[in-house]
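Asks: Would you be able to build a 3D model of this:
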Amino acid sequence: MSHVGVGSRAVMRSVAFLTAGVLAVPALAGCTSEDPSGKPLAGPDIAAADRARIADGGTLRWAVDSVPDTLNTFQSDADATTARVAQAVLPSLYRMDETGRPVRNPDYLESAKVVETEPKQVVVYRLNQQAVWSDGREIGAADFAAQWRALSGRDSAYWTARNAGYDRIEKIERGASDLEVKVTFSRTYADWQSLFTPLYPKGVMGTPDAFNDGARRKLKATAGPFTVEKVDTKTDEVLLAGNPRWWGRPVKLERISLRAVPRDERVSELAAGRLDLAEIDPDTAEQVAVAAGPRDSGTGTPLMGPDRTPAEDAPASPLAGAQGRTAAQALRSWAVANGSDEEAAEEEVLAREKRREDLAKLERRQKALSGFEVRKSLEPAYTQLALNGAEGPLADERVRRAVARALDRGKLAEAVLGPLGLPAEPLGSHLALSGQAAYADGSGALGDQNAKEARALLADAGWVPGGPVKEGGEKAAGAEKGEDGKDQKRSAGADDGTYIVGEDDKNDDGNDGNDGDEGSNDGKDRADTDQVSGKNTAQGGAPGAYAPKGTAAPAGSVGVPLAKDGKALTLRFVLPSGPGSEALWTVADRISGMLEKIGVGTDIAKVPDESYFKDHIASGEYDLALYSWPTTAFPATDARPVYAKPVPSADGSLNVAQNYTRVGTDQVDQLFDRAMATLDQEEARDLLRKADARIWAAAGSIPLYQRPQLMAARKNLGNVGAFGFRTPVYEDMGFLKKGAQGAPPPATAAP
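Replies: Predicted coordinates for the structure are as follows:
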């Protein structure tokens, strides 16, 4: 699945006009007795095994998306592979646990405490006395100070991607001993645990030249279980080797080869025996699952959806497709091949030989893939529908809210996650995932799906059902642009200006759409619904008939295209076109159908992956788009630039930071700032939940579902696979000893 900005916290998260008093959020502030953060929807699936059962040695061949342009995670062109390398070779003072919360890493830290809060916040880090760089030098205060100076933002010669948190540090000093580092903050900083992970040696951070260029292709000193042996752009490989100075638990693997392999080529590389581990798309996962067979006794295929029998979900064997013949067809083939028509017989003999070759090839492929299994979880990332509020119809908050309230997010999550056997729960927060401390379902601030109230919001904004459309005006709703520029799909209207009269006022589930709006406190959602009563009062004609061009629709008709000032309400829906985007296409198609029911058309445009983000999302050339964000344990710091109110720059342009929907409010910014400035964790959680409720109400982006994580792994690989929230522990990864078995897959946590 294509996405943008997903990676560890080390990679920058790249890749609401609401008046005060409108929204009340007492229930969203975490004031109930029950913890609203819940539990993770899925745990890690890594074939956990005791280290005693892992063999020493071997090379783990791991597919990645790219060979990174830089090994410095604090530069703007760092990517997910940069972060993966940093996790293996550099100090991480804190790791994420299985619930997505930070935990101290004892390999580097004996302790870290806030020792003073007045007059200023002071944190003292006590380092593991064995912690050294690969060149033999002890990790110490000089490394902390160099990283602070480089990332503080005070010296523009450092080409940094971010400085959040480091800009709040006043000074760094040696503590009572060489093992202590004392950090004094100029302003209180709640997310101080996010700092110095990863930690680079002072040789990388000490000067602008070293920072900007010295760590792009090599790291002279590291301090993790592995070191960077080489970065080879010719073979598209980053090779990591065990660190001989590593002081922690001995590394099991001899090497890790991170090789760039396109997503659509990974199944072939797995079958050819050139990979041991690869993140894969659902189609590849199905092939691997069929070849591997069940992972335990009698529970169906690994991808079987919930509440379905194995017979319903088990994919047909590819071998049957290769054979592809019934008994009658086989008999006819034999007859033709042995018949009197020599020309037909020769063709059939050749065809039979080709089928035998294809079958033999598939059998070999299946046998090769049978050594793998699919390990699955949910990523610490989510997919959202972004609504560009900078211009066009979606600049009106009422239109954004109407679009959001037309969506059945449960059905969208089910479309992606259900077939994979993963919990298909819609996401309730922009800032955290279920199980994380800041999580609470804030979607009630927007309101439940309600087509009737969505149409009322659109009517209040002046969008008239079935209104006349000017000649030569807006193009028909729903025209999907292919790479040849031709229309491929239409929704909610016809290009001759006619409209289609709907049959009733029902949602997908068959109700009348009037589910109430218990979660909404916005008076605008209480618009008079008589004009959209849902009853077709048109005289004559059958439901679905075409009305003459320019005829206004009867009040309450469903699916009638809307227009205003002679222009149809059609939204440009931009999607990536490359391999792995199929799930996004499915979701977009479902969204288009839901919007069609309230009279909103969509014009779907699939664009090349390489231009999708830069030329469309970041530049604002879209109305609707699907892309993903990672979540971290530090939402006050990391999520703020995603939802901060855009501000004008000196040259008159709009500085949007990472808020590509261009929707933000002063209230949200203030709540983030207050959460970042309190050391009371409960207060910080409440402030973040309030911020999230206001982000929901502004409807600039609609979280849909937590992203699936599917990994093809050799069956004899232990402690590696779909990690979920958990930070990988590289020294524990390896191949099981002969005869050892991995642990069974963990049970999925209940929603």
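
Asks: contacts, neighbours, all on C-alpha from now
Replies: Noted.

Asks: The longest strand anywhere in the chain packs against which elements?
Replies: Once the chain is assigned using DSSP state E, the strand that runs over the most residues is strand 372-387. The helices and strands touching strand 372-387, judged by 3 or more C-alpha pairs under 8 Å, 6 or more residues apart in numbering; DSSP states H and E, are helix 282-292, strand 624-630, strand 701-714.

Asks: hmm, 6 Å instead?
Replies: strand 624-630, strand 701-714 (3 or more C-alpha pairs under 6 Å, 6 or more residues apart in numbering; DSSP states H and E).

Asks: That one versus strand 624-630: what angle between them?
Replies: Interaxial angle of strand 372-387 relative to strand 624-630 (axes from the mean of the first three to the mean of the last three C-alpha atoms, to 10 degrees): 120 degrees.

Asks: that older thread, in CSV, list the helices and strands packed on strand 372-387 along with mean neighbour count.
Replies: As requested, these are exported to CSV (neighbours: other C-alpha atoms under 10 Å):
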stretch, mean neighbour count
strand 624-630, 25
strand 701-714, 26
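
Asks: For the comparison step, fold the sequence that follows:
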Amino acid sequence: MRIRSTMIRLAIPMVALGMVVTGCSSSSTEGGTAALGTTNKINPHPVSDLKEGGNLRLSLSSFPASFNALHVDGNVQDTADVVSPTLPYTFNSNAAGELTVNHDYFTDIQLTSTNPEVVTYTINPKAVWTDGSPITWEDLKSQWQANNGTNNEYQSASTDGYDHIGKVERGVDDRQAVVTFSQPYGEWKGAFGQLYPKADTESPAAFNDWARNSLPLSAGPFMITNIDRTQNRITLGRNPKWWGDKPVLDTITFSVLDSMATVPAIQNNELDEAYVSGLEAVTGAKQAPGVEIRRAAEPTYSFIAFNGAPGSIFEDQKLRVAIAKAIDRQAIVNNGQHGIVDNPKTVNNHVYIDGQKGYQDNSQDVAFNLDEAAKELDALGWVMKGDVREKDGKQLAIRDVMYQQDQWVNTAKIIQADLQKIGVKMDIQTVPGTGLFTNVIDPGNYDLAQWSRSTSVLPIGALKQFYYYDPHNWQGNKSRIGSPELNAVIDQAIAELDPDKAIELANKADKMIWDEGHSMLFNQASGTHAVRINLANWGAFGLATPDYTKVGFLK
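Replies: Down below sits the predicted model:
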């Protein structure tokens, strides 16, 4: 299972636990493959076609460790799924990834100056938090101060954009924020992609714990109305303070399910929609009564990451690269997408997804080559002793950690078999969704780890979040790998206002990321969702933003 991200991913890309293995065949009955950014499949209908009320039943891989998506523990798609219907965000995206101001929350967002760079946010005068207090410029200022990287007590998932801002000031009134950048920032539309109340960001203690176990204050068409940790269920209900279009649905219910339980839940009419992966799961969901497959390519990919933290076995960049060359990414993609995709392809760029402008293959220096990998291990002093290499009396034995799901394990077995051929022992360890990041990946309790990541319609900002080298604040760089030289190129790419030059710099950074042996990417998600036939305005969104007020069931 891969978790569908329901938030617009502007400033804060999310990570997911489940495996992205599905694609779609050009001869499929669901309409075939369409390139990223060309379409979505949500069964569009006017609200007049829908029944009033109803409950939308969705699934999560794990219970959110935090409901603060700005926090390192909340920067996962399970959190995004839950909070997206409850919080303000700045821009809407259509299927082509084109952005327009979200007028529910802002009457206007304008780049009002380029020297210095100034963006003026004019807040909808009707917009209020669930306690009735107005959304004001102070909410933006407080969020900037919490995420700009000047105070490491804020355990921020990303400083991107915020660290380029010099000041946030009151505009013509409390409903206007004037944001002045101290450094150029090309993807300025990604700043404040999702807005939390000042109560969440006003101090490190609040930022780290205010939304740890609930979301006390929100401002969307829905709000969290019940959290049942015994049943592993979260319920959203209509927000009585909501000023926009009335939602069709009464409630949205999220249930935490093991990956093996998702398809049976669809088949037994216990879920209304779920992301499905692998031929068996897709086939099983497709055969369920009253269910159809909706597909649209989305900017998500799966990968395996090296842990290069000081003291780890993969602190050695040359060792990472040698092992990287022993990972047959194409075989992994072929295995995972056999019978689903006509021409399975690997993702070869950490910034752009195939179909986005700027995508190119920068992975050549770590291309699969077992003979070369073995020679490089020899040169590093890892010599064969029986079936396993040793150096200074220590075996070359590593551990690959992943979400407890068959597709991930199948991937690990392919890697394990190839590594065995060159004298590397690899153990496979699976972990349930709950605690995988907070207990294993975030503290660096792994050698290799597998998970998935969603990118963005504004992807360059993710470079700093995931690949910047800052031992004082790793943000989303869970591999703890990078260099000052890479940092410099990332900074240049983020600050470049010319889109073509920014793409050139982003690709220069991407080649450096590959050469660092940071992570090896597998396949892109096509976005395969099993959905109740009578559910409208919901399904495979691709690059588009959901409109939660228009989701509902046909009459």
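
Asks: ok, back up a step: what's next to the longest strand of structure 1, contact-wise?
Replies: Judged by C-alpha atoms under 6 Å, 6 or more residues apart in numbering, the contacts made with strand 372-387 of structure 1 from elsewhere in the structure are 42, 44-45, 292, 623-631, 661, 700-715, 721-722, 724-725.

Asks: just the angle between it and helix 282-292, please?
Replies: Taking the same axes, to 10 degrees, one finds strand 372-387 of structure 1 and helix 282-292 inclined to each other by 160 degrees.

Asks: And the helix or strand that strand 372-387 of structure 1 is followed by against structure 2, how far off on average?
Replies: Past strand 372-387 of structure 1, heading to the C-terminal end, the next element that is a helix or strand (DSSP states H and E) is helix 397-405. Compared with structure 2 after the fit, helix 397-405 of structure 1 shows a mean deviation of 3.7 Å (mean C-alpha distance after the TM-score superposition for structure 1).

Asks: elements contacting helix 397-405 of structure 1?
Replies: In terms of contacts (3+ C-alpha pairs under 6 Å, 6+ apart), helix 397-405 of structure 1 is packed against helix 451-460.

Asks: circling back to that earlier point, Serialize the helices and strands packed on strand 372-387 of structure 1 to JSON lines and add fields for distance to Thr160 of structure 1.
Replies: As requested, those are arranged in JSON lines below (distance: least, C-alpha to C-alpha, whole Å):
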{"stretch": "strand 624-630", "distance to Thr160 of structure 1": "20"}
{"stretch": "strand 701-714", "distance to Thr160 of structure 1": "28"}
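
Asks: Now do the same for Leu50 of structure 2: its match in structure 1.
Replies: Leu50 of structure 2 maps onto Ile54 in structure 1, with residues paired by TM-score structural alignment.

Asks: cool, and Trp144 of structure 2?
Replies: Under the alignment defined by TM-score structural alignment, Trp144 of structure 2 corresponds to Trp148 in structure 1.

Asks: after the helix or strand hosting its match, next one along is what?
Replies: In this assignment (DSSP H and E), Trp148 of structure 1 forms part of helix 141-151. Moving toward the C-terminus from helix 141-151 of structure 1, the next helix or strand (DSSP H and E) is strand 169-174.

Asks: State the number of residues packed around the match of Leu50 of structure 2.
Replies: 24 (other C-alpha atoms under 10 Å).

Asks: Quickly note the distance from it to Pro250 of structure 1.
Replies: To Pro250 of structure 1, Ile54 of structure 1 is 11 Å away according to C-alpha to C-alpha, to the nearest Å.
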